[in-house]
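Trainee: The sequence and its predicted three-dimensional model are supplied below.
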Amino acid sequence: MIRLVTRTRLARLAAGADAARARTCEVQGQADAAYSSHIREVFALTARAEAAEKDAATADLGARLLQSVLEDTSTELTQAREELAAMARRLEELSEPPVDASVVLLLYYGEPHSIHPDKPTAYAYAATLGAPLNGWRLADERPAAAVTWRCVPFIYDAARDHFRSVAAPAVAPSGGAA
C-alpha cells in the first residue's frame, strides 16, 4: 500500500523533527552542564581528600613525635621522682640524730668554749690551748667558774628530741612550763 503524504503533513513532520532536534540540543546542553559540574565536583572532592590525607599524615607524624616526647618525659619524671625519693630518705636519715648520740661541751672558766664528739677529742683540743693532757679529773662540787677547763657530757634524749646533760637528772618541767 502506498501512502501519499501531503504538504501539510510533511510540514508538520518537519516542524516536529525541528522541535525534536531543538529539544535534543537543549537536553544535550543540560547534560553537558551537569557532566561538567559533576567533573568539577569530583576534582574538588579529590583535592579535598588529598589535602585531608596530607593533613592526617602530618597529624599522625606529630602524634608520634608527641608520643615519643611524652615517653621520654615520663621516663625522666620517673627517674626524677626516684632521685627525689632517695634524697628525701637520705635527708630523713641525716636529720634524725642517732639514738646513742652524745657530745661533750668544753667549758673554760664556766663559759661554753667548744663542742666535741667525745671526751678524748675535747681533751686533745684543750691541750692545744695549753691545758695539761693528763690533768683531768671527775667534776667535783666546785662551781664551773672556779675550774679552768671542764668537760660536760651530753646525751640525746629521743623522747624529748633534745640533748641533756649526763650529770643533771631528767626532770619534767614543773607548772606546765615547756
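Mentor: The structure has been received and is ready for your questions.

Trainee: For the rest of this, base every contact and every neighbour count on C-alpha atoms.
Mentor: OK.

Trainee: after the longest strand belonging to the chain comes which helix or strand?
Mentor: The residue-count maximum for a strand in the chain (DSSP state E) belongs to strand 149-157. Next along the chain after strand 149-157, taking DSSP states H and E as the criterion, comes strand 162-165.

Trainee: okay, now the one to match up with it:
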Amino acid sequence: MIRIVTRARLNSLEQQAEDARARAWEMEAAANTAADSHAHTARSLTTQLDTVQHAADVARAEARRLEVALGSAESGLTAARETLAKQAQQIKALQGDLDTVLGAVVLLNYGRLVSVHPTGEAARRHAESLGCPVTGWGPGSGRPASEVEWRTVLLSRFAVEDGGGAG
C-alpha cells in the first residue's frame, strides 16, 4: 500500500516531530534537573545520616565512659561508707575512752608527772606507796606545781594548764 503525502501534510508531520523533539529535550532537561535534585538530596541525607551516626557513636562511647565512671563512683561511695562506719565505731570507742580519761588524774611530784590514775583516791594511794605523807594534801595554795611536793591534777587540766607538767 502506497500512501501519498502532501507537502502540507509533510510540513505538519515535520513540525509535529520538531515539537516532539523539543518536548523530549524539555522533558530530558526536567528529568536531569529532577535527577540532580534527587542526587543532591540523597547526598545531603547521606551526609546527615553519617553525622547522626557519628554523633550516636560518640554518645554511646560517652554513655559507656559514664557507666564506668558511675561504677567507680559507686565503688568509692561504698568504700567511703564502710570507712565512715568504721570511723563512727572508732569515735564511739574514743568517746568511751575520753569519758574514762576525763575523770582521770595525774600524780605530780614537784610538777613532774609521776603517774596517771582513774581517780584522785587511787593517785593518793599510789603516792603513799612511794612514801608521801598521808596528810598535807591540799589545793596547792595557788603556788606553781614545781613548788608543791605532791599534787594531783585532773588529766585534762594538766595537759592544758600545766602544759604537760613542764612547770
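Mentor: Great, that's in hand. Keep in mind it's a predicted model, so treat the numbers as computed, not measured.

Trainee: And the TM-score between them?
Mentor: In this superposition the chains share a TM-score of 0.64, using TM-score structural alignment, normalised by the length of the second structure; 133 aligned residues with a CA RMSD of 3.5 Å.

Trainee: helices and strands around the longest strand of the first structure, which ones?
Mentor: Secondary-structure packing of strand 149-157 of the first structure (3 or more CA pairs under 8 Å, 6 or more residues apart in numbering; DSSP states H and E): strand 102-108, helix 119-128, strand 162-165.

Trainee: Indicate which one of these is closest to Ala47 of the first structure.
Mentor: strand 162-165 (80.6 Å; CA to CA).

Trainee: And the closest one, what's buried?
Mentor: 164-165 (16 or more other CA atoms under 10 Å).

Trainee: so that strand aligns onto which residues of the second structure?
Mentor: Using TM-score structural alignment, strand 162-165 of the first structure lines up with nothing in the second structure.

Trainee: Now do that strand: everything it contacts.
Mentor: The contact list for strand 162-165 of the first structure, computed with CA atoms under 8 Å, 6 or more residues apart in numbering, reads 102, 152-157, 170.

Trainee: Same question for stretch 94-102 of the second structure.
Mentor: 118, 154-156.

Trainee: Would you check how far apart Gln87 of the second structure and Ala29 of the second structure are?
Mentor: Remark: distance between Gln87 of the second structure and Ala29 of the second structure (CA to CA, to the nearest Å) = 84 Å.

Trainee: same deal with His126 of the second structure?
Mentor: In this structure, His126 of the second structure and Ala29 of the second structure are 120 Å apart, going by CA to CA.

Trainee: Give me the more crowded residue out of the two.
Mentor: Neighbours per residue (other CA atoms under 10 Å) separate His126 of the second structure from Ala29, with His126 holding more: 17 against 12.

Trainee: secondary structure element for the most centrally placed residue in the second structure?
Mentor: Centroid-nearest residue in the second structure, with CA atoms, centre = their mean: Ala73, separated by 6.5 Å. Using DSSP H and E, Ala73 of the second structure sits in helix 7-102.

Trainee: Superpose on the first structure and give me the mean offset of that helix.
Mentor: When the first structure is superposed, helix 7-102 of the second structure averages 1.4 Å from its matched positions, counting by mean CA distance after the TM-score superposition for the first structure.

Trainee: From the chain's centroid, how far away is that helix?
Mentor: Put simply, helix 7-102 of the second structure sits 28 Å off its chain's centre (CA atoms, centre = their mean, to the nearest Å).

Trainee: ok, now stretch 2-11 of the second structure?
Mentor: Relative to the centre of its chain, stretch 2-11 of the second structure is centred 96 Å away, using CA atoms, centre = their mean.

Trainee: What is the corresponding segment of the first structure for it?
Mentor: Using TM-score structural alignment, stretch 2-11 of the second structure pairs with 2-11 in the first structure.
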